[in-house]
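> Show me how the following folds:
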Amino acid sequence: MFRRHLLNNAELMPELVARLDLRSTEEDREREILTFYKKTGIDWASPFSVILTGDAAVGDGVKRHFLSMVMEKIQFGFDLDLESTGRTLLFNGTGDHKVPSTSRPLIDGDLFRVAGRAIGHSFIHGGPRFTGLSPAMLQLIVRSNEESAALELSDCPDTDVVDVVSIVIERRRTQMKQLRRGLKDSSVVTMIKERPALAEVLFPRSAEQVMDSQTILKRIIWPMPDSEDEDDHSNVEETCLVTGFLRDYIEKGSSQELQLLLKFWTGWSIPPLQLYAEVSPEITLPVASTCLTTLKLPLKCQNDQAFKENLEASVRSTEFGFGMI
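Have a look, this model is predicted:
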């Protein structure tokens, strides 16, 4: 309801356009992403589209691909070497205890505000969420009284520890202020301020990332033979064989494999209400129409192992850009 309210209020705003050059390097594309989210005075609920230079693809599938890529980089890091460490991580930690990196350059670059805008923008448009944020960090975002603390530094007698902890606490406060400002820029902070319980919707736990086979299978619309098409009758057995291979792959797939498949199929790892599967004699490898949430499978496939290898080869193509998706 909150998202719908924001989107309805901004539906007449000028369209917000993100551009990515798929012919450039990964680092250059990351700079384009950061530049996009460093824009000020933007209503992030505005109608949104993505232009991929070097690829003719358009539509909702491209937007899903863009937001999925952005949130992966916020969650797991950028290839850009902003800290002279080979890779830039905005957040560190495992499970449900991810905390902001204490890097001074990230704070000076206001990158946590950029992260807040990206998180809010993805949420507004129904995209992936940031999972596993430490409950303590979440409280610093939601809580209005920033100065309240369960433990005072004066309670620690070790002056060396006090100095180090003081630096960390000060940076944490700065990071959370930036993140809160970014969420405020996207208007999302209003939701969690007025309804603190909804903070877990915006920042879900890691367990919610687990994907099971039934979540996908119950949404698939399987291909149906056309009784009036004579040529279709000769392909019914092969079609059933191929769709059986897909069902078997999904039933045996790990959570990570299923998330990658869903990302290839739809543009991100959020299962839609309906997924469509088609079998075509005109292709040799699986392809996807992400805008239509349709996975197209080649009719000719010798066995289950060959099907699995071909499907995984296509799924891995998402690592190299939008491409044929």
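> From here on, just use CA atoms for contacts and neighbour counts.
Will do.
> Quick check: end-to-end length of stretch 218-226?
Using Cα to Cα, to the nearest Å, one end of stretch 218-226 lies 23 Å from the other.
> what sits up against that stretch?
Here stretch 218-226 makes contact (Cα atoms under 8 Å, 6 or more residues apart in numbering) with 232-233, 236, 243, 272-279.
> Tell me where this protein has helices.
For the chain, helices defined by DSSP state H occupy the ranges 2-9, 26-37, 60-76, 104-108, 111-124, 135-142, 159-185, 189-194, 199-202, 213-217, 230-252, 255-266, 304-315.
> Return the most buried member of the ones you listed.
A comparison of these by mean neighbour count, using mean count of other Cα atoms under 10 Å, puts helix 111-124 on top with a mean of 26.
> quick one: which of the contacts of stretch 218-226 is nearest Ser49?
Among those, Pro272 lies closest to Ser49 (Cα to Cα), at 19.3 Å.
> show me what contacts that closest one?
Arg219 are the contacts of Pro272 under Cα under 8 Å, 6+ apart.
> and for comparison, fold this next one:
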Amino acid sequence: MLLMLTVTILWLMWIPQICRNVPSAQMPFVLTSLKYMLPHVWQGWLTVTDPTKAISECADSFLRVHEMESPLLLSMDIRKSLAEQDMALISFYKRPNLEWGRPLNCQLEGDPAIGHGVNRFFFSTCMEKLRSGFCINFANSNHTRLFDGEPGHLVPSASHFLVESDMFMVAGRMIGHSFLHGGPCLQGLSRAVVHVLMGGSPETATVTLEDCPDLDIRGTISLLEGGSMLSEKDKQSVQELTYAWDLPPLTENNRRWLFDKLLIHAVIGRVMRQIKQLRRGLKETPLWTLATQRPDTVALLFPPETTGNISTGVLLQRITWPCEEDSDDDDCSVETRCRVSSYLLQFITNAKPTELTSLVKFWTGWEVLPPSLSVQVINGRHPTASTCFETIRIPGHYKDYTSFKNDILSCICTCQTGFGLV
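Next comes the predicted model:
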């Protein structure tokens, strides 16, 4: 405790020295950085051995600093078009000078759901939009993707219009805000992009052909891989690309060098402005402090692409099944509870990874598995979920597994449009 107090005093004495030497134009950025760095003087996330625990403790420490401040309000009307819904998200994250550590109050107009489950829905929606694109008209396109490429190799879009519109600043804020509230991460970013995003040099990044999102450019660059003879047509394609990117022409001696240079530029060089803007958005949140102070957390903050990261065994271990003491299930017999519970058990055991992820998202509001989940058997028409209490409520009228499976599959699809819709 004495050591912590000493470090704190030295830290506070050091702040005025920092501020004296900073130009006034850069002062807001310095103050923001100091504000995010101060909490780790009192918290232990910097020295926690387990990186997963460090992530959780870091987020919690920053949320506690601002827990008494007025909440941020994020509202979206699901009765409106998809474009209007997406613009509500973008408008919220485009607001300047917000303290992202403040409490968050999300409202889903047109849906009866309230509470933390709605917050989870918003964060899950944000990460999904970053992966799949926004339904908005940017640059004469009705569907705008911020990241291009195949799963596991996403890179920022090369669109200059998106940079001018600060859309990658929006993306950085979304990622950092979701981290603060324990939400899902942005999966599937290219490892090369993550390396450069965290301050690494493009020349030291491990870039692969799969990282190149433009298939035509990828095909041209792949001609240089290996040592096979190139046709005149192939040489012409390579020459056109090298001229376009101000690189020297192909010779017998620079083939491998040219392959590396073209690939780095195709994946990283063309989107450096986008990466820098994404980094600026992250720096407005504590995620940047954590990632730079604890490099071992980067792989968890920017995980690889997964088709479904919910383990059947782990999910079953965390479920609290109905029992005789459940007062909420008094209208259903023990036999009914056992029958319906067995249907859910069968569904979970045989479900595909993507179906398990959708089930957890329907159950809790996002695709992050909580420590415990509850099941209730009730009188009703369709399965519903109380996401705030992480409880799924299943009607007891099912007499066969097929009808139960059809209904549960239909219901878990509604988590993309809200909680009260089937």
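> quick one: TM-score?
The TM-score (TM-score structural alignment, normalised by the length of the first structure) is 0.90; 318 aligned residues with a Cα RMSD of 2.5 Å.
> coming back round to it: please name whichever of the helices of the first structure is nearest to Lys296 of the first structure.
helix 255-266 (9.1 Å).
> whereabouts in the second structure does that closest one align?
Under TM-score structural alignment, the alignment places helix 255-266 of the first structure onto residues 353-364 of the second structure.
> how big's the offset between the matching stretch and the first structure?
In the superposition with the first structure, the average deviation recorded for stretch 353-364 of the second structure is 0.5 Å (mean Cα distance after the TM-score superposition for the first structure).
> if we can go back for a sec, turn the contacts of stretch 218-226 of the first structure into a markdown table, including distance to Ala207 of the first structure.
Putting those into a markdown table (distance: Cα to Cα, whole Å) gives the following:
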| residue | distance to Ala207 of the first structure |
| --- | --- |
| Asp232 | 43 |
| His233 | 44 |
| Val236 | 40 |
| Thr243 | 29 |
| Pro272 | 19 |
| Leu273 | 21 |
| Gln274 | 23 |
| Leu275 | 23 |
| Tyr276 | 27 |
| Ala277 | 28 |
| Glu278 | 31 |
| Val279 | 34 |
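> For the residues you listed, work out which two are farthest apart.
His233 and Pro272 (30.6 Å).
> still on that earlier bit, for Thr293 of the first structure, which of the helices of the first structure is the nearest?
Among these, helix 255-266 sits nearest to Thr293 of the first structure (Cα to Cα), with 4.9 Å.
> which residues are in contact with the closest one?
Contacts of helix 255-266 of the first structure (Cα under 8 Å, 6+ apart): 61, 64-65, 210-213, 250, 268-271, 288-295, 314-315, 318, 325.
> Can you check what angle separates it from helix 304-315?
60 degrees (axes from the mean of the first three to the mean of the last three Cα atoms, to 10 degrees).
> Report the distance from helix 255-266 of the first structure to the chain centre.
When C-alpha coordinates are averaged (Cα atoms, centre = their mean, to the nearest Å), helix 255-266 of the first structure and its chain have centres 12 Å apart.
> go on, stretch 359-378 of the second structure?
With Cα atoms, centre = their mean, you get 19 Å for stretch 359-378 of the second structure.
> Same question for stretch 130-148 of the second structure.
That offset, for stretch 130-148 of the second structure, works out to 16 Å (Cα atoms, centre = their mean).
> ok, now stretch 70-79 of the first structure?
9 Å.
> ditto for stretch 95-113 of the first structure
Relative to the centre of its chain, stretch 95-113 of the first structure is centred 18 Å away, using Cα atoms, centre = their mean.
> That stretch aligns to what range in the second structure?
Using TM-score structural alignment, stretch 95-113 of the first structure corresponds to residues 151-169 of the second structure.
> just to revisit the earlier point, could you export the helices of the first structure to TSV, including columns for distance to Gly93 of the first structure?
Below are the helices of the first structure laid out as TSV (distance: least, Cα to Cα, whole Å):
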stretch	distance to Gly93 of the first structure
helix 2-9	29
helix 26-37	22
helix 60-76	10
helix 104-108	17
helix 111-124	16
helix 135-142	12
helix 159-185	14
helix 189-194	23
helix 199-202	18
helix 213-217	28
helix 230-252	30
helix 255-266	19
helix 304-315	28
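> in what helix or strand does the closest residue to Val41 of the second structure other than its chain neighbours lie?
Nearest residue to Val41 of the second structure, sequence neighbours excluded (Cα to Cα, 6 or more residues apart in numbering): Thr8, at 6.3 Å. Using DSSP states H and E, the element containing Thr8 of the second structure is helix 2-20.
> buried ones in that helix?
For helix 2-20 of the second structure, a neighbour-count test (16 or more other Cα atoms under 10 Å) marks Thr8 as buried.
> helices and strands around it, which ones?
When contacts are defined as 3 or more Cα pairs under 8 Å, 6 or more residues apart in numbering; DSSP states H and E, helix 2-20 of the second structure packs onto helix 39-42.
> How much space separates the nearest residue to Arg117 of the first structure once chain neighbours are set aside from Tyr37 of the first structure?
Ranked by Cα to Cα, 6+ apart and with sequence neighbours excluded, the top spatial neighbour of Arg117 of the first structure is Gly182, at 4.3 Å. Shown here: Gly182 of the first structure relative to Tyr37 of the first structure, a distance of 9 Å by Cα to Cα.
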